[in-house]
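A.B. asks: Sequence and predicted structure, then a few things I'm wondering about:
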Amino acid sequence: MPTTQAAALDLQVYRKLNRRLLPFLACLYVIAYIDRVNIGFAKLTMAEQLGFSDSIYGLGAGIFFIGYFLFEIPSNLILHRVGAKIWIARIMIVWGLLAAAMVFVSTPMQFYILRFLLGVGEAGFFPGIILYLTYWYPAPRRAKATATFMASVALAGVIGSPLSGFIMTYLDGVSTLTGWQWLFLIEAVPAIILGIIVAFWLENGPEQARWLTSDERNWLNSQLTAESLNKEQTGHIICFSKALCNSKLWLLSFTYFSIVMGFYGISFWLPQIVNTLVHQNLMLTGLLSAIPYAIAAIGMVVVGHLSDKNNERRWHIVSSALAGCLGLLISAIYNDTLLLALFGLSLASLGILSALSIFWSLPTAFLSGTAAAGGLALINAFGNLAGYLSPVLVAWIKTQTGDFTSALYMLATWLIVAAAIVLIKFRTL
């Protein structure tokens, strides 16, 4: 095929993929993330009404990730076997029902149980999507695709923060339900609806994609096959049991854990930090909490594009993690000044989310097949234990010191650890 014709076909195929897959997958993750962290907004009134201390809240917020951890790897291996269409639909419908059930919480034990079950229900969703992208995008295009998908985390903050503030302000007391009950109910419904749509919209791979022409399918399959052959020749790990014996997998798991410590520290406690600065105004809290996410949504796609353009991962991850660290330090030092604290939290969100999106190009650089399915799930499961530890530690430090300053210093330290591991141990990826 002539070079100009091949370039035109290449551009045409990936434009179609970007239009068909990325907006829909991003929409799914927006809903997933909102349902996962809306507990941060619910706490603003839920804790007082139910008599929950910061420690109860921190444990309940974090115990989600214990269920997530236990069922992550089996879930992703099942997805690899039965296909994304059925399994992602199942995940979304189940977690939507469990998220709605939070309306009935009245005791700490009910809170813990439902948060644990929500983690079980959502297990496998994120690494499943990361794995699914490898079925469509070869490595040179994957960082930008992953960053675009993960920008939905930031978009969820942009949408979810004002929406949560609005629901809790204006629906409180409607039909005998409190604002936080309406919050859980309204934000759970889209997951159930989208779970049904997934079964009709997603294809398990390019071979079933009727929205591609035969020439486009053949072109895409040739690109993916060439990459697969190259992986075999360059010693990619195919078997999950062999991946478990590879030190890179465990180093990446700890690196991801370190970045996620900062990520969930912000995700769960950002509304509390902002709410303190604006003197308990729920609507204003929702609007201001959207600012760090809006900045991150734009910035992380730009960083992902630059990473793909330069075919460089290591320094992009390191610089992003250190930017996140600097942002946390600024927000800690100027925690009593709204504009400077918001600037710091915005920089932290941008850096952390950029590091997370590019990070996923590292494990797929040496894992394939069931090793990729199981390995991605293991990294995500182990890393997301930080989702349990981070809010619990932040709650404990805040209880001991009376504010968030020391907790933000602690989160910044973890980002330095992540940057150091990538800088020292992953010089060739």
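C.D. replies: Structure's in. What do you need?
A.B. asks: Only C-alpha atoms from now on, for both contacts and neighbour counts.
C.D. replies: Will do.
A.B. asks: Which positions in stretch 188-196 come out as buried?
C.D. replies: Of all the residues in stretch 188-196, those buried under the rule 16 or more other Cα atoms under 10 Å are 188-192, 194-196.
A.B. asks: Let me see the contact set for Thr276.
C.D. replies: Residues near Thr276 by Cα atoms under 8 Å, 6 or more residues apart in numbering: none.
A.B. asks: which one of the buried residues of stretch 188-196 sits closest to Leu284?
C.D. replies: Ala188 (23.2 Å; Cα to Cα).
A.B. asks: Hmm, the closest one is touching Met102, no?
C.D. replies: No - taking contacts as Cα atoms under 8 Å, Ala188 lies outside contact range of Met102: 9.5 Å.
A.B. asks: so what's the residue most central in space within the chain closest to, chain neighbours aside?
C.D. replies: Centroid-nearest residue in the chain: Val153, 5.8 Å away (criterion: Cα atoms, centre = their mean). Distance criterion Cα to Cα, 6 or more residues apart in numbering; nearest residue to Val153, sequence neighbours excluded, is Val30 at 5.9 Å.
A.B. asks: Put this next to the previous one:
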Amino acid sequence: MDSSPSPTSPPPTGTSPAGGTSTGSTALRKAALRLIPFVAVMFFINYLDRTAISFAGPNGMNDDLALTAAQYGFAAGIFFVGYIILEIPSNLALHRFGARKWLARIMVTWGIVAVLFTWVQDATQLYWLRFLLGVTEAGFFPGAILFLTLWFPREYRRRALAGFYLAQPLTTVIGAPLAGFLMQSGHGVFGLEGWRFMFLCVGVPAIVLGVACWFYLTDKPEDAKWLTADERAWMRRELDAEADENEARGHVSARRILGEGRVWALAVAYFGLIYGLYSLAFFLPTIIGGFQERFGTTFSVFEKGLVTAVPYVPAAIALFLWSRHIYRNGFKSWHIALPTLAAGVSVPVALYMNSPFLTILVIAVTACGIFMALPNFWSLPAQFLTGAAAAAGIAFINTFGNIGGFSAPYITGWLTDLTGDEKLGLWLTGGLLVLSSVILLVLSRRSRAALTETPRTATV
């Protein structure tokens, strides 16, 4: 995982001092400007729809549907059951039919299901809709990751993934206040409670963007009419050279995925990261809702949304600056392990702060750690997986990790009901994040020769 060249190493043969040929730099810039913002907006809507329940729960839905903490956690988590079942088949279908068609299909179908939450009447219906949301959304995230790996060579991929991943913290920065505004101002519109109106408003954009995806995305560089012939040829050569290199140093076939130790190690490490991510996503609004009891503070629904967004502002900044630092100076194993460790240590600490300000400050450390690690994590599988193996491997790692997406809200809610507070559940979250950091360090020591890359300084 570590890279040894110094930042002052000369550029690779065939590149200009600025990094990359003029043709290559232009091609990458065009691809970055056209593809990354659009795919990031897709991810923004994706994450907003899957976490909308976290805003609705403490702001009327739990009371209206008479949900306990465990029932709410189960509803939040059952999404990942359907998601996990169809994750790998969906990603292989994307590899076969192309990202443009398959991502469009995913978005339109999940958007339809997301809108149906507007009329949910009880816990059973909520469970079924969350399950169906996972079924229809299956394959989107690893499909988007795979799509970017098909466009950006390894030396530029971290930055592309960072731009894509920036949508996730921004979903809460923008989405939490937006959800609060919709719930507060939309109460009574069409005769709906505020949380129902919010579900309606965040579901429709997925359908619209899915239709746009069909016409806007391009599956691979050789099909891009918006690139010149020389630019298309340059990108194809770079991607083919990377695939050849992977073959020479131990390419993993799709059939060997489940027998590959590196894939399993990354899957377990990702499980811890996702467990932490969704513990934070699904229970932060609930923790903030509990400030009134703990500290005597009172917030309106919109103000709760604003407070929920606060930790994600520094997280978005940290994600950008950290990925930029790695891109310029070369990747080391601690670039993932250290922020993951910081996130794990800070999770339970937040529960023992004596003011809302200090609690949010420590939660911000957790959010920064998780989001500094995640985009850089996803550049690792593509260093030894290509083609169908990349589709299957990325989907498997994401599938295994998302078992944490199911486990985190359910186990946290169950432990909260069992013990009367959320401390034990979040101690478990912290422990799993620490375990992930250890696994990543051990993996880097055993696989350094296989997972090494040399940084370039081209601008994307």
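C.D. replies: Good, I have the coordinates. All figures in this text were calculated on a predicted structure; none of them were measured in a lab.
A.B. asks: Would you mind measuring from the residue nearest to Val153 of structure 1 to Arg15 of structure 1?
C.D. replies: 22 Å (Cα to Cα, to the nearest Å).
A.B. asks: Those two: which is more packed in?
C.D. replies: Val30 (25 against 11; other Cα atoms under 10 Å).
A.B. asks: List the contacts of the aligned partner of the more buried one in structure 2.
C.D. replies: When structure 2 is aligned by TM-score structural alignment, Val30 of structure 1 is paired with Phe44. The contact partners of Phe44 of structure 2, taken as Cα under 8 Å, 6+ apart, are 167-168, 170-171.
A.B. asks: Which strand or helix spans Phe44 of structure 2?
C.D. replies: For Phe44 of structure 2, the element it lies in under DSSP states H and E is helix 22-56.
A.B. asks: That helix vs structure 1, average offset?
C.D. replies: Average distance, helix 22-56 of structure 2 versus aligned residues of structure 1 after superposition (mean Cα distance after the TM-score superposition for structure 1): 0.9 Å.
A.B. asks: next SSE after that helix?
C.D. replies: Past helix 22-56 of structure 2, the next helix or strand by DSSP H and E is helix 61-64.
A.B. asks: which bit of structure 1 covers the next helix or strand after that following helix?
C.D. replies: Scanning forward in sequence from helix 61-64 of structure 2 by DSSP H and E, the next helix or strand is helix 69-97. The alignment of helix 69-97 of structure 2 onto structure 1 (TM-score structural alignment) spans residues 54-82.
A.B. asks: For Tyr14 of structure 1, see how far away the residue nearest to Ser55 of structure 1 when sequence neighbours are not counted is.
C.D. replies: Computed as Cα to Cα, 6+ apart, the closest residue to Ser55 of structure 1 that is not its neighbour in sequence is Ala395, at 5.9 Å. Using Cα to Cα, Ala395 of structure 1 is found at 45 Å from Tyr14 of structure 1.
A.B. asks: Neighbour count: the two, which is higher?
C.D. replies: For the pair Ala395 of structure 1 and Tyr14, the greater number of neighbours falls to Ala395 (24 against 16), based on other Cα under 10 Å.
A.B. asks: which one in structure 2 is aligned with that one?
C.D. replies: In structure 2, Ala395 of structure 1 lands on Gly413 (TM-score structural alignment).
A.B. asks: do you know how far Met92 of structure 1 is from Tyr57 of structure 1?
C.D. replies: Taking Cα to Cα, one finds Met92 of structure 1 at 24 Å from Tyr57 of structure 1.
A.B. asks: Tell me which of the two has more neighbours.
C.D. replies: Met92 (27 against 22).
A.B. asks: Is that one located within a strand, as I assumed?
C.D. replies: No - using DSSP: H, G, I helix; E, B strand; the rest coil, the secondary structure at Met92 of structure 1 is helix, not a strand.
A.B. asks: What does it correspond to in structure 2?
C.D. replies: When structure 2 is aligned by TM-score structural alignment, Met92 of structure 1 is paired with Met107.
A.B. asks: which residues touch its match?
C.D. replies: Each residue near Met107 of structure 2 by Cα under 8 Å, 6+ apart is listed here: 136-137, 140, 206-207, 209-210.
A.B. asks: cool, Thr337 of structure 1 as well?
C.D. replies: Applying Cα under 8 Å, 6+ apart, we find Thr337 of structure 1 in contact with Leu277.
A.B. asks: What lines up with it in structure 2?
C.D. replies: With TM-score structural alignment as the criterion, Thr337 of structure 1 pairs with Ser355.
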